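**Q** pasted the sequence and its predicted model underneath.
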Amino acid sequence: MSDTFSTRSQLHVNGKTYAYASLPKLGERFDISHLPWSMKILLENLLRHEDGGITVGPEHIEAVARWNPAAEPDTEIAFMPARVVLQDFTGVPCVVDLAAMRDAVVKLGGDAEQINPLIPSELVIDHSVQVDVFGRADALDLNGKIEFERNRERYSFLRWGQKAFGNFKVVPPNTGIVHQVNLENLARVVMEREVDGTLWAFPDTVFGTDSHTTMINGIGVLGWGVGGIEAEAAMLGQPSSMLIPQVVGFKLTGRLPEGATATDLVLTVTQMLRELGVVGKFVEFYGDGLQHLPLADRATIGNMAPEYGATCGIFPIDAESLNYLRLSGRSEEQIALVEAYARAQGLWHTPDSPHAQYSATLELDMGEVQPSLAGPKRPQDRVLLGDMKQAYRQAVAPLAAARDRRSPEVADFIAEGGTAAVGNDGLSKGVAHIEIDGQPIKLKDGAVVIAAITSCTNTSNPAVMVGAGLLARNAAARGLKRQPWVKTSLGPGSRVVTDYLAKAGLLDELEKVGFYVVGYGCTTCIGNSGPLPLEVSAGIAAGDLVVTSVLSGNRNFEGRIHPEVKMNYLASPPLVVAYALAGTTDIDLTREPLGTGSDGQPVYLRDIWPSSKEIGDVIAATIGPEMFKQNYADVFKGDSRWARIESPEGQAYQWNADSTYIKNPPYFDGMTMQVGSIGDIFGARVLGLFGDSITTDHISPAGNIKKDSPAGRFLQSRGVQPADFNSYGSRRGNDDVMVRGTFANIRIKNLFFGGEEGGNTLYFGVQPPQKMSIYDAAMKYKADGVPLVVIAGKEYGTGSSRDWAAKGTNLLGVKAVIAESFERIHRSNLVGMGVLPLQFQAGENAQTLGLDGTESFDVTGLDDGKAKLATVTATRADGTRRSFQAHVLLLTPKEVEYFRNGGLLQYVLRQLAAKKAA
């Protein structure tokens, strides 16, 4: 380690002596008092990793120290996180890649043991449990049994990984959601580590293979979501290249009013920041309001940084941070280290701390926050509770009209237990009549068929969870319960949540209105909502109804929650309960009753909404450190089901050729030590022509696997029955399945076919062009030796940090994506997988350039990655051409090197093999 600026110092705490890179000492050379809190964390990271300029030199440190808040990012720095957190959907392919890299590095002359995490890497299994069973006392047990049966092979593989890799731990299923486990247990806030015989203290920073890693920002830990390939590189000791970011300051004043929740606050913040535009930027929260904002509320705001588009949404370390560490059972020694280090570094925040200079600022008086939802398909589309009925009707009108045009006359449908006819009173031609448990039901457009208390965003927050329990108690006392067509579920973020709800007597109250615990995982928020009851599903199909879900999640993109549910609304847990009682979103809960009580009188939401004082009193009486200590005492041990899973031994994984879950991927096939070059692209065809806001949910395989899809046909050819398909997420360790599901989302719209939904394209290898699935066309093009491009609009790749959105794109043969703008993580992932991101120049897109996707494309002038602009030439069928310039989004020299190597993992492999050879 170099120390150009002589910042190495000592800190004495807990009877130990720590070395640390002193920011105050650097402040003697540069005025860093104006730097945002998060920028100081980056600065410390550079000081500690200075290595004579190989990766970090004094010029990088000086660039951050002299940061200009108004400047556009143009300086590259290298950032090395202290640890990595993974969830199982993204973690399994990470471990698959590491296992494959062990095989590959041996072939290149290295040792298998060279492929080993060099920093703490922890995987939490939380994405696999599905809501197969609900509304009954044994739902948790039955869903757990089904989960283990479905995922035994994946879990066996992860148990092998835990034994084979050093610095790698697995939190078994049935424990909690990764971000909540991270907040409640894994986060250190300040790390300690011995390096070359010296004990160091430094800030806890983290990369996570899930967008909502930013939840940890709430406790003062700088971290954000990255793709699996970038996380793997960090695990292997490779720094992440990034441009020095702009930092937006968000000033919070006042406090939340009676009746408003942290969910309402974060939906307001999300809307404001989306309107400002913070993609690729850091957001930092400050102001007098912080003293009135509990840690759980801060975590809620940090969690949704991907929804407002920022890299992170961070809060400083202060007394509230220490309160939470103590509440969650951290040791007094760790708490003392956090406080001593933060104070020594000038990172300790008090209400009168001067705020930094920012690239831009926003301000919100929290006293103005009102109860809200967001939807029906984007988390930034906030709707006031009092406007929901009108907003719903405006959103459903075009869907209902399109439905009515498709089927002006629909015959009665004989559903199980009853008949169903199309329509909705006042909006279309009728209703769907079904029967549930012998009760005739009139199902309409707007019916809430899923009401889920789920997701890390809100299940980590005691105020909204206790609020939901108290509202349920009050509703049950008035004789209300869920409507029979509503699939209700309670997915606590950790077992601590269940404990305090049970201690407060609120778990029973939630069950009275239909909310039984279904599992400890993300469930509905990531599409693991499970099947709807047969009668409800039949009614939706018969009437072609536009039904809705209400969930306490953070994502509601099209096709994500459930394939039969077209409109999805995000809401606080108490509002989720309220809409389950009402059974419809076609209602104004501020004016209309939820239902009729047992006394025959109407019951309004205002009648049963708990007060902030009552919620606070319950929290104070029920939650304490002992709950956290008990639940996390053996967090890596797991239950008896986990203990019974057999797993192989050895440093190299023994691949099973018959497996449809785990497969050695083809990324390193035929790889040598020879580094390639970045060549121009000629004669490429368009695989997909897309509009704006194509999310990773549209691109990456997610949710259910349909039996007539390419992936479904493949699985059946391997002897897997549709009942055993499981989800795409669970099969991310098998590239044969995943490549067939890329761009296969039922809601994606290839503009070749106007507004038609589904993962199809035109294959131009025959005349006339033939319509077929995107996968089938891609394989034909691959056989023809024809490269492919994707053309898209704004915000390409928004959503979850799914590396398969890039991996699948690569394996389909796509060489470049040309879009108006990219989401940060997805652009990075494309580069890491050797797919070139190109951006239209300002004011240009496919439409303004007259491109319809029938052309063939040449991309020239790349100059082995040195070019900032490339020339794209589109040749039409009649031979006429249209040329335009596009920005080459290889943003740093390191990204150019990755691309020359064919991808980030290939670069790392060659580096490690070269070290062995030397």
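**A** Arrived safely, thanks for sending. Numbering: from 1, shown residues only.

**Q** every contact and neighbour count from this point should use C-alpha atoms.
**A** Fine.

**Q** what about the closest residue to Leu480 other than its chain neighbours, neighbour count?
**A** In space, Leu480 comes closest to Gly597 once its chain neighbours are excluded; the distance is 6.0 Å by Cα to Cα, 6 or more residues apart in numbering. If you count neighbours by other Cα atoms under 10 Å, Gly597 ends up with 18.

**Q** from Asp735, how far off is Gly597?
**A** The gap separating Gly597 from Asp735 is 54 Å, by Cα to Cα, to the nearest Å.

**Q** do Val248 as well
**A** Applying Cα to Cα to Val248 and Asp735 gives a distance of 39 Å.

**Q** more neighbours: the two, which one.
**A** Between Val248 and Asp735, counted using other Cα under 10 Å, the more crowded position is Val248 (25 against 22).

**Q** what's the helix or strand that contains the more buried one in contact with?
**A** Following DSSP states H and E, one finds Val248 within strand 247-253. For strand 247-253, contacts defined as Cα atoms under 8 Å, 6 or more residues apart in numbering pick out 36, 69, 278, 281-290, 358-366.

**Q** contacts only, for the residue nearest to Arg150 when sequence neighbours are not counted.
**A** With sequence-adjacent residues excluded and distances taken as Cα to Cα, 6+ apart, Arg150 is closest to Asn726, at 6.6 Å. Counting by Cα under 8 Å, 6+ apart, Asn726 makes contact with 150, 704-705.

**Q** this is the other structure I want to compare:
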Amino acid sequence: MRYHRRSFKQAPPSLANRTYAMAAADPFKARDTFQTKSGEYALYRLSRLEEAGLTTVSKLPYSVRVLLESLLRNCDDYVVSQDDVKNLAGWNKTRGANPVELPFKPARVVLQDFTGVPCVVDLAAMRSAMKRLGGDPNRINPLNPVDLVIDHSVQVDHYLGAGALDFNIEMEFERNQERYEFLRWGQKAFDNFRVVPPGTGIVHQVNLEYLAKCVFVRDGVVLPDSLVGTDSHTTMIDGLGVVGWGVGGIEAEGVMLGQPIYMLTPEVVGMELTGKLPAGATATDLVLTVTEILRKQKVVGKFVEFYGAGVSSMSLADRATIANMSPEYGATMGFFPVDDGTLEYLRQTGRTAEEIDLVERYCKENQLFRTDDAPAPEFSSTVELDLATVVPSLAGPKRPQDRIPLAAMKPQWRKDLIEVYEKGCVSTPAKWEGEGGQPIDPEGAASPAAAVAVSDPGFDGIHVENAGSTFQLHHGSVVIAAITSCTNTSNPSVMVAAGLVAKKAAAVGLQAKPWVKTSIAPGSRVVTDYYEKSGLDKELAKVGFYTVGYGCTTCIGNSGPLPAPISAAIREHDLVVAGVLSGNRNFEGRINPDVKANYLASPPLVVAYALAGTTDIDFASEPIGEGDSGPVYLKDLWPTQQEVQQVVKACVLPEMFEEQYGDVWEKNPKWNALPITGGELYDWQPGSTYIQEPPFLATLTEEVLPIAPIAGARCLALLGDSVTTDHISPAGAIAKDSPAGRFLMNAGVEPVDFNSYGARRGNDRVMTRGTFANIRIRNQLAPGTEGGVTKHLGSDEVMPIYDAAMKYIKEGTPLVVLAGAEYGTGSSRDWAAKGTYLLGVRAVLAASYERIHRSNLVMMGVLPLQFEEGTTWQSLGLTGEETFAIPDLGDSLKPLQTITVQADGKTFPMKVRIDTPVELDYYRHGGILAFVVRKLLKEG
């Protein structure tokens, strides 16, 4: 709410009064009624704005129409002004080029447990703070519907055999019982808050298949479904015509507590799709192509909306696959409007006839329904893709936008082995040799198999014995092959294709290589249903792929340990081994600490690489393996589109969705058996290593302190380009020799019980110690090192970042971080900002920011500053060893103001990346949590 425009002491109307004011005000006379099969409902017609001469609805992108409907429906001249409505209605005049602030009120919030637990911890802490300040703790309560899906806590400990699933579930509950008991408390303590139990599926797939409705009815008014979520891949729901994107946990908490999302008018890039996918190409290949194209188009912070005849040729699942990877191509969201394909998917997934009728009639009544003959909207800019040009592809070895055509994979792998991983003949001018020693260009090589890396002793293989098998591990050996992640497990076509590859492989006697850790982690139990009906579960098991859990596993770093002999060989000989996963993220250090090279691929290609056991293969000319009757090639195993669709049509049935999601809240008996303790306040346990009251509000006062200049600051980390939140935020395994590991051992926790950082996100003591501690981060203040270390300026001692930060805090020294371009790209992890704040960092100085991380820094009271275009810390000659001052900070600070930074005699301008007035209020209050508590306290 726009409290920055009014006296903070002025109390807003109650929620009930605000709702009444919204319905009663209707300044544009937009409220009307319409008929459905289930009766009469109200709506707010966009056409009334056109009748008033404010817009031409048909020219607006559909995504903008959804935002405009929200403003129109909520226009009360208090939270949403008439000017807000008019500004967005006039979008076509500027097409987002002259952005203004807009208050968007999503219909709901979705959380997953890694990011959701700290949200609930913060809500519990806000209740405790409210009590300490003499207020009513029950004022801290979600006002918008919130669904939390527990999906990020299952780990691939066991992977072979039918018992792997039950074992991993047992381990999940054993490791996470305290977290789960806390969430059970939250489910009881907070209104408007539901929890989908463990073992159901991945949040985005559950959202797509069940939670999303396309439209909602509130007080007799029909409105478009919309949401924000605490996972960046919330965007998957855009494929269903539902506006949604990822936000930080602290931003989501604001929406939960009734705050709008304050955003700037979006630019909308239209991507026209034509044609159809060719034989052999999958939805995964399509999305990797889209990601590569749109990343080059620089769509960061923009909406992307898909249009054109090619949209109608795509299944809804294919659309959701593309929408899912919006964070990878940098867009706020990738939107597909509601159309006939949406309605067909709703029928396929067991939604009721009444629900589907309501979606169709409302969207057509309010010009939110796309048809092939409708004129294309006007966009800020456009880009085209002919689907017929898509070829089988992978992406890697470190970034999802680095697409590699399958035909070029072998030479690209060998090139990266030398140039990225510095294995082989890195000093000679000709890094590549063909037959006869002639240099060749791997990117243009007609025969990729001709390229070889030379002069690396590890390339000849390392002898390993494991589980009764003896084999050679090489650079490029595939040690993880995982069908995982919401990107693909929600898509029956690629999941069935993987099963058919396995079926054909099993028929000729092929199996996954013994050094490959294989796994299937379906995004919902419906996948298992159609695998069982088709018999493909048994075929996958024959080649080594078993279901290991229902949740986000390998893609989030829950790949589990490799077998000890394999891990030891990799570490002892510094082998560059590979993971191939059907995921959306492959950043350094994310998948597994032993696996440096990771490639995103379709589920059938995951199976293929498990059968081959190496990335050093040309599937076009080399056999994937030796079958019962001789060499077998990938073309012998690859299913046709007709074969795939026959299985999908026969085996993916609406009753499966109805059965799996009927009474989903009570289906897990282990969840139901967890005890519930506590009342309106959570009973914090001082000895807990999972759940602790965070210090953000521990000393909160009613008064707001003035904004103060920063002086005498030192640099904690000096970072290059593309430092992601995976580098910043604690994730994955906890090393026993790390500050977090030592803390846990001092608390009596054995290394075997460390669990992961993600599982301990409710304990700031662990998470702060893991911030900037990624094993692959390179802090240039400590050159030649890798991992979370820095040089403490003053003593010049190299030490863990956490230890240095604590030393600076003890000395009373404020800190800054210097970074390059695209700082904070990656998942929307609130701990990347929370940990930064708790380490004592007051400001970040970067060349550019990823949208969510910049916002999260502001919401934690950390100042994001951006160098002028073309300027970097390197071009300014900064070393990070300077003493920094920001003297211009004060209560007169304005959004996007240019201020002066001083560093040992050097003075340079930087833009304040506090983008909106409400963000300035968050910063002024020391973060959004303090802002909301003070606001509710003043309301009484």
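**A** Yep, that arrived. Predicted model, so just to flag it, every value in this text is computed and none were measured.

**Q** and the strand holding Val248 of structure 1, how far from structure 2 on average?
**A** Strand 247-253 of structure 1, aligned to structure 2 and superposed, deviates on average by 0.3 Å (mean Cα distance after the TM-score superposition for structure 1).

**Q** where does that strand end up in structure 2?
**A** The aligned range for strand 247-253 of structure 1 in structure 2 is 268-274, by TM-score structural alignment.

**Q** aligned to the residue nearest to Arg150 of structure 1, what sits in structure 2?
**A** Using TM-score structural alignment as the criterion, Asn726 of structure 1 maps onto Asn755 of structure 2.

**Q** could you do Leu904 of structure 1 as well?
**A** Under the alignment (TM-score structural alignment), Leu904 of structure 1 pairs with Ile928 in structure 2.

**Q** and the helices in the stretch 701-850 of structure 2?
**A** For the stretch 701-850 of structure 2, the helices defined by DSSP state H, counting those that start in this stretch cover 725-728, 739-746, 764-770, 801-811, 830-838.

**Q** let me fix that: the stretch 351-500 of structure 1
**A** Using DSSP H, counting those that start in this stretch, helices in the stretch 351-500 of structure 1 cover 388-406, 456-459, 462-477, 495-503.

**Q** need these in TSV with distance to Asn45 of structure 1, can you?
**A** Converted to TSV, the helices of the stretch 351-500 of structure 1 look like this (distance: least, Cα to Cα, whole Å):
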stretch	distance to Asn45 of structure 1
helix 388-406	46
helix 456-459	28
helix 462-477	33
helix 495-503	33
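
**Q** and Lys16 of structure 1, which of these is closest to it?
**A** Nearest of the helices of the stretch 351-500 of structure 1 to Lys16 of structure 1, taken as Cα to Cα: helix 495-503 at 32.4 Å.

**Q** next secondary structure after the closest one?
**A** Downstream of helix 495-503 of structure 1 (by DSSP H and E), the next one is helix 506-512.

**Q** wait, Gly624 of structure 1 sits on Leu327?
**A** Yes: Gly624 of structure 1 is within contact range of Leu327, at 5.8 Å (criterion: Cα atoms under 8 Å).

**Q** shared neighbours, the two?
**A** Listed as contacting both Gly624 of structure 1 and Leu327 by Cα under 8 Å, 6+ apart is no residue at all.

**Q** show me what contacts Gly676 of structure 1?
**A** 900-902.

**Q** still on that earlier bit, tell me which of the helices of the stretch 351-500 of structure 1 is the most buried.
**A** Of those, the one with the most neighbours on average (mean count of other Cα atoms under 10 Å) is helix 456-459, at a mean of 30.

**Q** now it on structure 2. Mean distance?
**A** Using mean Cα distance after the TM-score superposition for structure 1, the mean distance for helix 456-459 of structure 1 is 0.1 Å.
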